[in-house]
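*Asks:* pasted the sequence and its predicted model underneath.
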Amino acid sequence: MGNKLSGKDLIKLGFPKNNAINIALGQINRYRKKEKKERILLEAKQVLLNPEKFTADGTWGKVAEGLTKPVEVKFNELMNTRAPFSIFGENEIDEQAKRQLYDALKLPIAVSGALMPDAHSGYGLPIGGVLATDNAVIPYGVGVDIGCRMSLSIFDLPASFLKGKDHMLVQILKEHTKFGMTETHKIKADHEIFARNEFSEIPFVKALLDKAYKQLGTSGGGNHFVEFGIVDLTSDHPEWKMGAGSYFAVLSHSGSRGLGANIAKQYTYLATKQCPLPKQVQHLAWLDLDTHDGHEYWLAMNLAGDYAKACHDDIHRRIGKALGKKPSVTIENHHNFAWKEIVDGQERIVHRKGATPAAKGELGIIPGSMTAPGFIVRGKGNAESLNSASHGAGRLFSRAKCKQNFTQSDIKKVLAAADVTLVGGNIDEAPMAYKDIRKVMANQTELVEVLGTFTPKIVRMDR
């Protein structure tokens, strides 16, 4: 018996001469290739005899599915008509972003959609796109940075706490925040997230555990940031034990790091293999939630979302410890995720790619730019927006156009005028790259109620 397992070996066991063999070989090569051939064949025989016992197994579940109810791979045409949709702030949104939503609304699984006033084009769904689907999840409808989120900690300290402390606060950000692909904390923090079953039961996710542990409490590149600033509350909030006034606060924006990016890449690949689509919409390939891969992605996506929260919690813990203070309240929300929600009386999968959940009474934070205020909001539960709002100001200039149009000198002038100190940051995140957040907010008054603002003063970004 040779060392390498082949399709002939599986046929000898009794495997049918169909795609079940290719699935089995793929899973074995991906997750079990270092193990002895004899052991793999013994397990494969058990799967063949009793596939229903292995449906939840990380390696063999997909094989069992191939033996009992194979996933039908067929080319999916777009529908001739669009699912119903709403656009907020339509005159401020570029045509390409609208076309991307229109294409998504023609998917056979599409139920309804919406476009937020900060929308601009992206991959798959546009940024600021919201799409409800029928029992299917689109990995690129969630996005590469799964669970990218905002987290605002407000301290019971007056805004004047900032005065004369620039050097100290800059040093805290330099020492206690890490950005980009390679920076990690010297002293790693443990977290209950690492005990989650997904890290042991899903082989692909298990291989990402070490990376996730190392990157806990760090932020990505691009538009991710940690900022000190001033929160202005327009009214009293007894539930937070805070009155109207101005307070010192910390705002962070980041996601699930390498864990989420790898999950997005893997399951997008699987989706495109199972759900071929016309070229212009191939990024919208979906996974049926009743399939092994669909169920596994759903578990992995939720893990990545919880990991993103754990990263923010660790960032705010480290900064709070350095300040010697605990926040009075933390307001936070995802904006790259998919949720099971009731739409028109039925459970649907609601994708929000660059959109803030805004169910009735739900709190969130919508940032502007490093020189423009962010807004603390409470959702109004608008059904036409699928209970959503914008996730920020939205880009006016692409990263490439920023590099063509702006210089570091331009950025320094704008920062000086706004009295903002920047640590790190690149030209592609120039404040001028973003739409006017006040216009964006004016276009979604029916979606959210504004409770207060956050004005950045000391900003840390990747270099």
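*Replies:* Great, that's in hand. All figures in this text were calculated on a predicted structure; none of them were measured in a lab. Residues are numbered from 1 along each chain as shown.

*Asks:* only C-alpha atoms from now on, for both contacts and neighbour counts.
*Replies:* Noted.

*Asks:* how about Ala110, nearest residue that isn't a chain neighbour?
*Replies:* Spatially, and ignoring its direct neighbours in sequence, Ala110 is nearest to Thr133 (4.6 Å; Cα to Cα, 6 or more residues apart in numbering).

*Asks:* Leu105 is in contact with the one you found, correct?
*Replies:* No. With contact defined as Cα atoms under 8 Å, Thr133 and Leu105 do not form a contacting pair (9.3 Å).

*Asks:* what touches both of the two?
*Replies:* For the pair Thr133 and Leu105, residues contacting each of them under the criterion Cα atoms under 8 Å, 6 or more residues apart in numbering are Val111, Ser112.

*Asks:* next, the one to line up against it:
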Amino acid sequence: MKKISGKDLLRIGFEENIILGTVLQFCENYQGNLNKGEVLSQLKKMVETPEFTPKESEFYDLAQQIIQLQKSLETDVIPLNESPTEFQIFGGEHIEEGALKQMQTAIKLPVSVAGALMPDAHQGYGLPIGGVLATKNAIIPYGVGVDIGCRMALSVYNIDELFFLENQAKFKRELIAQSNFGAGNGFRGQYKSDHEVLENKLFQENDLLRNLKDKAWAQLGSSGGGNHFVEFGIIEFAERDEVLNIDKGTYVALLTHSGSRGFGATIAGHYTQLAKKICKLPQEAKNLAYFDLNSTEGQEYWLAMNLAGDYASACHQIIHQKMAKALGAEVLATVENHHNFAWKETWNGEEVIVHRKGATPASKDVMGIIPGSMTAPGFLVRGKGNTEAIQSASHGAGRQMSRTQAKKEISTSDFKSILKDHNVTLIGAGLDEAPMAYKDIHQVMEAQKDLVDVVAKFTPKMVRMADDGSRED
């Protein structure tokens, strides 16, 4: 196995303390069959949750050492509440234990006011994906997430299904021509797009953002890696929608999912590390480190987060504008919503900061899009404003397999077979994004019928994703 360095361990989340030395010594003496990447993948899980390491694992003894050392390092920490507020769980029978434990920790923060777990929830870093947390005058960078402002955007065209079926070669050609995928990828020279978001004064006032402007410009209008996509599908309105002014029927639509690219990821990493230095929490809660919103650092992050959200929106606008122009299509309606963000809202009569990490805003009559998978339908929805859910809903079907598990358990032949069965054309994507890696969207929607009303159903037909397995979120 190639040597693992201290820099490798710092990169995956370990800090410069006695634990780092212990883990380095373990790596130097490691005699197992895993390669460097596989060992680092196992160690990364142990940064936050060493207690989840199974007894049969060759890393179990190391995990126990880490747990003991973490306890010895816990001095001058902010204690968690011993009697936390209860939080509502939607679709709990389909939510893994790790996500539940993370939410139980988050609700114990001294700044936590209310919480809720959406039916697509699964374990993440700090706040679980699918977690909603309301805090009192505090902002948690990892409560927002790495891909700040990640969102869905939908354009409904004046094109019928038959035209799409008869002209799939044209749609495929434009899908490839008008989209750009992969972690670190972007545009150069004459292919760069312009948008007013790049004129934001924060690019001059904040040193971190100033140094990121060129990267932001290069990646403007691109989609990144992971579960991000640009896809054509058929959207069906069972009845006329007066708000969107769309008649009953089926239409071709473009649906996109992506966020703030490397720009947002760098902001998230920088301010998370800063929060951890300022806000010392017990080991199980360290990734929930927060800023007082009135502090200089809190205001810096709040402004940077909002800029990253505006940037993510600009990326979608450019993709949708380019596609409509290329197709010569009239856009009948557009809907956009974001997740991985924090909002100032009123809850039970007081102003709170609502973190939705992988959760869709669902205030009364607010519209959103909840996708399934590349072979399962997504839904255009209208929020009901459910207070128990902190006016939120799921942001998708949610994973039921980790990426590693999906790659091990799903075969290429099974992947191709399910695509064929659903008549879906796929450009890019790996086994980790196969439909079988995701929960049943119908079960998820049933678990949140008190949170949203379905306005229309979107069925994917042609999907493009990153083809290199890259991730930024």
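*Replies:* Looks like it arrived, so ask away. What you are looking at is a predicted structure, and each value in this text was computed from that prediction instead of being measured.

*Asks:* the residue nearest to Ala110 of the first structure matches what in the second structure?
*Replies:* When the second structure is aligned by TM-score structural alignment, the residue opposite Thr133 of the first structure is Thr135.

*Asks:* and its match, what does it touch?
*Replies:* Val111, Ser112, Val113, Ala114, Val352, Ile353, Val354 are the contacts of Thr135 of the second structure under Cα under 8 Å, 6+ apart.

*Asks:* buried residues, the top strand by length along the second structure. List them.
*Replies:* If each strand of the second structure is counted by residues according to DSSP state E, the longest one is strand 452-464. Counting neighbours by 16 or more other Cα atoms under 10 Å, one finds that the buried residues in strand 452-464 of the second structure are 452-464.

*Asks:* mean shift between it and the first structure?
*Replies:* In this overlay with the first structure, the average offset of strand 452-464 of the second structure from its partner residues is 0.4 Å by mean Cα distance after the TM-score superposition for the first structure.

*Asks:* where along the stretch 301-450 of the first structure do the strands fall?
*Replies:* Assignment of strands within the stretch 301-450 of the first structure using DSSP state E, counting those that start in this stretch yields the ranges 329-334, 336-343, 346-353, 355-357, 363-366, 374-379, 388-390, 421-423, 448-461.

*Asks:* preserved in the first structure, out of the contacts of Thr135 of the second structure?
*Replies:* Retained contacts for those in the first structure, judged by both residues aligned by TM-score structural alignment, their matches' Cα atoms under 8 Å, are Val111, Ser112, Val113, Ala114, Val352, Ile353, Val354.

*Asks:* return the members of these classed as buried.
*Replies:* With neighbours counted by 16+ other Cα under 10 Å, those contain buried members at Val111, Ser112, Val113, Ala114, Val352, Ile353, Val354.

*Asks:* quick one: map the second one onto the first structure.
*Replies:* Matched by TM-score structural alignment, Ser112 of the second structure corresponds to Ala110 in the first structure.

*Asks:* for its match, which residues are in contact?
*Replies:* Listed by Cα under 8 Å, 6+ apart, the contact set of Ala110 of the first structure reads Ala83, Ala104, Leu131, Ala132, Thr133, Asp134.

*Asks:* how about those in JSON lines, adding distance to Asp210 of the first structure and secondary structure?
*Replies:* Listed next are the contacts of Ala110 of the first structure as JSON lines, based on distance: Cα to Cα, whole Å; DSSP: H, G, I helix; E, B strand; the rest coil:
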{"residue": "Ala83", "distance to Asp210 of the first structure": "42", "secondary structure": "coil"}
{"residue": "Ala104", "distance to Asp210 of the first structure": "36", "secondary structure": "helix"}
{"residue": "Leu131", "distance to Asp210 of the first structure": "33", "secondary structure": "strand"}
{"residue": "Ala132", "distance to Asp210 of the first structure": "34", "secondary structure": "strand"}
{"residue": "Thr133", "distance to Asp210 of the first structure": "34", "secondary structure": "strand"}
{"residue": "Asp134", "distance to Asp210 of the first structure": "35", "secondary structure": "coil"}
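
*Asks:* and the two most separated of the residues you listed?
*Replies:* Maximum pairwise distance in those, criterion Cα to Cα, is 13.0 Å, between Ala104 and Asp134.

*Asks:* the second structure: which residue goes with His237 of the first structure?
*Replies:* Under the alignment (TM-score structural alignment), His237 of the first structure pairs with Asp241 of the second structure.
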